[in-house]
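sharing a model that was predicted from the sequence below.
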Amino acid sequence: MDFNALSGVVVTKESPNYEECCLSWNRAIEKHPLVIVYCQENQDVIQAIKWAKQYGVPFRIRSGTHHYEGYSTGDQLLVIDVSCMNRIELNETTVKVQGGVRNRELYEAVCGAGYPFPGGGCPTVGVAGYTLGGGWGYSSRLFGLGCDQLIEAEVITAEGQLIVANANQHEDLFWALRGSGGGNFGVVTSLTYRLPEKIEMATLINIDYKHVGFAKVVDVALRYQRFFKNLDRRLNLKMAMYNSETKGKGVKLTGLFYGSKEEAQDLLSLFQDATDFDFDYMTVLQANREIQDSHPEFEMYRSGGRFIHRDYSADELLTMLDLIDERAQGSLYTAITFYGLGGAIADIEKDETAFYYRDASFILGFQSVWEDPKYRAINNEWVLERFNVLATYTRGSFINFPIVQPGDYEKNYYGDNLEALKAVKRKYDPEGIFNFEQAIKP
């Protein structure tokens, strides 16, 4: 096996920085690839695909290392890493980014020029993976998902060809890229987005009920559900119902409002009994910086996501919260989180893009976080067992919050769009070389 036939920066098990290059943002993922290629240009990607086919070596595509289940890496395989391909081209109406650009870099460029953008919350998440899975963020109710602003993508196919997908060419692939998740059809090496109108200022919202117990959490959650009925789309909120080592049992609302502090306080006055009721009017860039800075440099966790299509009763919420009444051994934090949908997300028909669950009210996220590696197995088992219970309250799974799950994962992720996605897969990757544990099958 000739590693010299690979181009770009090639890291093997003999390289001094190999262990560092294996690390995922989620430190609970421990994988050891055969070789990692840090691609500098499209030709490096093409060469890597050809090399993998020549030697029959499976491969994965990696950018920000944030895949929840670690499917962007693996043992004894080739990792095609595009994180070094991070150029950004900004003009008055569009922004074009390479496949390795991350959220923070995009926000600095776009918001620094006065534009808002429906990006993600975590600074080191790759923009490509975020977008390909739909792309939820605090600006999504106003501007739509990340994929809704995408107008063109450059993709390297299974044949090692660079093609351009947009509304006029390779339209079927362009449709599929907007919500099907990363790694299914090719290596996306650039994405072009339309830019919203400039907005300079926004209000960052932090509302926290600490050490209040789950009865109070249910009361707040019921208010939150009612609050989202006909909600001003300039506002979006994430609600985390948590059991924390430091904050006890409580609930935190984090949000962004494209309007004044006074208007935001008035809109959210029903939550003013919170322990913390903080509103800060600032530039859109600074608001996104603060959201991103709240994320740690890395974590050790297990998490997954589902879609919520109805309101829950007080009894149902209490039953769900019973699942986190006791944290798993070693866990420092566990939460059931609702991510607000609706607004511009629901303006688009379910079959207009590959992102199917546009009629959902919320995404449900579930997680456990720990620090000592010895607790990984027990936390994994704890999360999976409870995630399967939460699945009975929900319908459909979120591809950007992936988790091993019983039943038909393809149907869970893609709903009625699955057959159309399979047709795209057969056309662009008939041999299924873009393959991983939960890939779309030809």
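It's in.

can we go C-alpha only for contacts and neighbour counts from here?
OK.

I'd assumed I363 was in contact with G305.
Yes: contact status for G305 versus I363: in contact at 6.6 Å, counting by Cα atoms under 8 Å.

which neighbours do those two share?
Counting by Cα atoms under 8 Å, 6 or more residues apart in numbering, the shared contacts of G305 and I363 are F398.

run through who's touching the helix or strand harbouring Y107.
According to DSSP states H and E, Y107 maps onto helix 103-110. In this structure, residues lying in contact with helix 103-110 by Cα under 8 Å, 6+ apart are 88, 90, 95, 97, 116-117, 119-127, 285, 288-289, 292.

change it to 7 Å
With contacts defined as Cα atoms under 7 Å, 6 or more residues apart in numbering, helix 103-110 is touched by P116, G119, G120, C122, P123, T124, V125, G126, V127, L285.

and which of those is nearest to G137?
Checking the contacts of helix 103-110 against G137 by Cα to Cα gives G120 as the nearest, at 4.8 Å.

chain neighbours aside, what residue packs nearest to the closest one?
Leaving aside its sequence neighbours, G120 sits nearest to G137 (Cα to Cα, 6 or more residues apart in numbering; 4.8 Å).

how about I336?
Excluding the flanking residues, the one nearest I336 by Cα to Cα, 6+ apart is F366, at 4.7 Å.

in the stretch 201-350 of the chain, which spans are helices?
214-227, 261-267, 284-293, 314-322 (DSSP state H, counting those that start in this stretch).

next, the one to line up against it:
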Amino acid sequence: MERRTFVGGTAAAVMAASTACGPTPPPDPAAPPAPTPKPPTPRSPSPSPSSSPHPPWPALAQDLDGTLIRPDDPDWPTARQLYNTRFDTLTPAAVVYVAHAADIGTALSFARAHDVRVAIRNGGHSYAGWSSGNGRLVIDVSRLNTVRATGDTAVTGGGAKLIDVYRTLAEKGATIPAGSCPTVGISGLALGGGHGVVSRAYGLTCDSLTRATLVTADGSELTADATEHPDLFWALRGAGNAHFGVVTELHFRTHPAPQGVSAYLSWPWARAAAVVRAWQGWGPDQPDEIWSALQLGNATDGTPTVSVTAFSLGTYGELQNAVDRLADQIGASAANVALRRRSYRESMEVYAGCAAFTSDDQCNLPGSTPGRSPQGALGRETYSARSDFFDCSLSEQGIATLLAGIASVRGGTGSIALTALGGAVNRVSPTATAFVHRRSRMLAQYIAAWRAGTSGATAESWLAETHAAMRPYASGAAYQNYTDPTLKDWRTAYYGDAATRLSKLKRAYDPTRFFTYPQGL
């Protein structure tokens, strides 16, 4: 589930057309021995870095079929932006909207020759702002946005956005498990794992990935799948973001996209402890087709709120019975209840915050650069976030600490969302992909949001204090797609026992660490 859905928190936002230690899992099969990494064969020797302090940008622009945008160009104000306004102070050197894989090779060659660091960008939703950077050449893949489906296979360009993937596949009666924020890029989501409202039924986004094509630092174009570069394919499913190359195309196994049933329930804050206690034993143990999240936040008047959002691929009656059982365990009926059946496409548009729009183009950020639309009606947001995985249910003290965090919100908006795991997510072995978080019951996302242009210091302080208070109850792992630049032992938190193997693969496929950022392998 992406951050957009969690910030809403009211029945109208979720249900109306205007929005944004249980059973032991099956034992792991014996993990196959890791193959010796086979590095790619360079197409040509890498040029030596230039000592020139002024790279010849006009020469790069001339060599591209895509578009190079620089600070003096009219489109620069939007081209330089990421989704999160926190990073508006970053000053990249240029943005190149590549037209094809050859453009990527040209841009990488230029960067090597002139000692320019690069950043890889699709949707621009990096929680740490690492799809941009001061003085960097941003390689934006938004123009590589084709989506096609045949039989049980979907092929997307590395720059396709989630809303376009959902809409195109829904026309074929198919889908892939993905997130909710419409402008998130499919490649960034899939390469870091990919949670969404059908993950318990269909697994993570990376679990449906069957092949990826990418351009490595030396300009080589590689295909990674179960037979060709299988070591790299393993790594791309959970640790692929900006570590090994620029992904240009993704192949997925698709799944049926039936009608879905959404539910929203809320209780008075006085019932919050009972809701948390009951939900954490209920959500992860539901049938695979039922996903749910517990949301703790604050109403506009500052009153703490507690609610549960659920989505099911099953019948209306099955979800109704399930939420009735939850209410029985809580010992009180919900104060607000809303259940609604919709088509799969409409359901995804509701979660995306786009259901009220009169045209598909409105479900974009505004602008004339690739990945945006002049008719775009979505806005950017200002927030910071952290995450925790929980392998067991919270103790009574853990629940009290969680609720105290919400009660202590001051300045801006603070919220905590607990997502139910289990199901298809946890039936995959922790060693099968580089996404190792396969034995947890819940994923927590802590969010601090504030008004753009104002200081977020108070909200950031709340976020740090609340996250630190919850760490003793968590597993120590963190979700790599919710990038947290404050993590000290981030290698272990993101990648666990896979970290050593990933480091070896990094040396094999990017020996000079050309692709690098503060938490780069």
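Structure received. Quantities reported herein were computed from a predicted structural model and do not represent experimental measurements.

any idea what the TM-score comes out to?
The TM-score (TM-score structural alignment, normalised by the length of structure 1) is 0.95; 434 aligned residues with a Cα RMSD of 1.6 Å.

re earlier: what helix or strand does the aligned partner of the residue nearest to I336 of structure 1 in structure 2 sit in?
Aligned counterpart of F366 of structure 1 in structure 2: Y446 (TM-score structural alignment). Per DSSP H and E, Y446 of structure 2 falls inside strand 442-449.

and the contacts of that strand?
Residues outside strand 442-449 of structure 2 that contact it (Cα under 7 Å, 6+ apart): 382-391, 412-421, 459-460, 463.

residues contacting S7 of structure 1?
Contacts of S7 of structure 1 by Cα under 7 Å, 6+ apart are D44, Q47.

let's see that with 8 Å instead.
S7 of structure 1 neighbours (Cα under 8 Å, 6+ apart): V37, C39, D44, Q47, A48.

hang on, the last one packs against I80?
Yes: counting by Cα under 8 Å, I80 is a contact partner of A48 of structure 1 at 7.0 Å.

okay, and the common contacts of those two?
V37.

corresponding residue for S244 of structure 1 in structure 2?
By TM-score structural alignment, S244 of structure 1 lines up with A299.

quick check: closest non-adjacent residue to its match.
T305 (6.4 Å).

the one you found against G297, yeah?
Yes: between T305 of structure 2 and G297 there is a contact under Cα under 8 Å: 5.2 Å.

which one of the two has more residues nearby?
Each of T305 of structure 2 and G297 has its neighbours counted (other Cα atoms under 10 Å); G297 has more, 27 against 22.

to which residue of structure 1 is A474 of structure 2 aligned?
Under the alignment (TM-score structural alignment), A474 of structure 2 maps onto T394 of structure 1.

kindly apply the preceding question to M348 of structure 2 instead.
Using TM-score structural alignment, M348 of structure 2 lines up with N288 in structure 1.

okay, now that match: neighbour count?
Around N288 of structure 1 there are 27 other residues, counting by other Cα under 10 Å.

burial of A459 of structure 2, as a residue count?
Burial measure for A459 of structure 2: 21 neighbouring residues, criterion other Cα under 10 Å.

what do you get for the one 10 residues further on?
A469 of structure 2 has 16 neighbours, counted by other Cα under 10 Å.

cool, and the one 5 residues further on?
Under the neighbour criterion other Cα under 10 Å, A474 of structure 2 is assigned a count of 23.

wait, isn't it in contact with F389?
Yes: contact criterion Cα under 8 Å: A474 of structure 2 and F389 qualify, at 6.0 Å.

excluding chain neighbours, what is closest to A439 of structure 1?
N184 (6.0 Å).

same check on A107 of structure 2?
What sits nearest to A107 of structure 2 in space, not counting adjacent residues and going by Cα to Cα, 6+ apart, is L60, at 7.3 Å.

centre of the chain to the helix or strand just after the strand holding Y446 of structure 2, how far?
Per DSSP H and E, strand 442-449 of structure 2 leads on to helix 457-470 as the next helix or strand towards the C-terminus. Between the centre of helix 457-470 of structure 2 and the centre of its chain there are 22 Å (Cα atoms, centre = their mean, to the nearest Å).

ditto for stretch 396-412 of structure 1
Remark: stretch 396-412 of structure 1 is offset 14 Å from the chain centroid, using Cα atoms, centre = their mean.

one step back: distance of whichever residue in structure 2 pairs up with the residue nearest to A439 of structure 1 from T512 of structure 2?
For N184 of structure 1, the aligned position in structure 2 is H243, judged by TM-score structural alignment. Going from H243 of structure 2 to T512 of structure 2 by Cα to Cα, to the nearest Å gives 12 Å.

these two: who's more crowded?
Higher neighbour count among H243 of structure 2 and T512: H243, with 26 against 12, using other Cα under 10 Å.

list the contacts of the more buried one.
By Cα under 8 Å, 6+ apart, the contact set of H243 of structure 2 is K506, D510, F515, T516, G520, L521.
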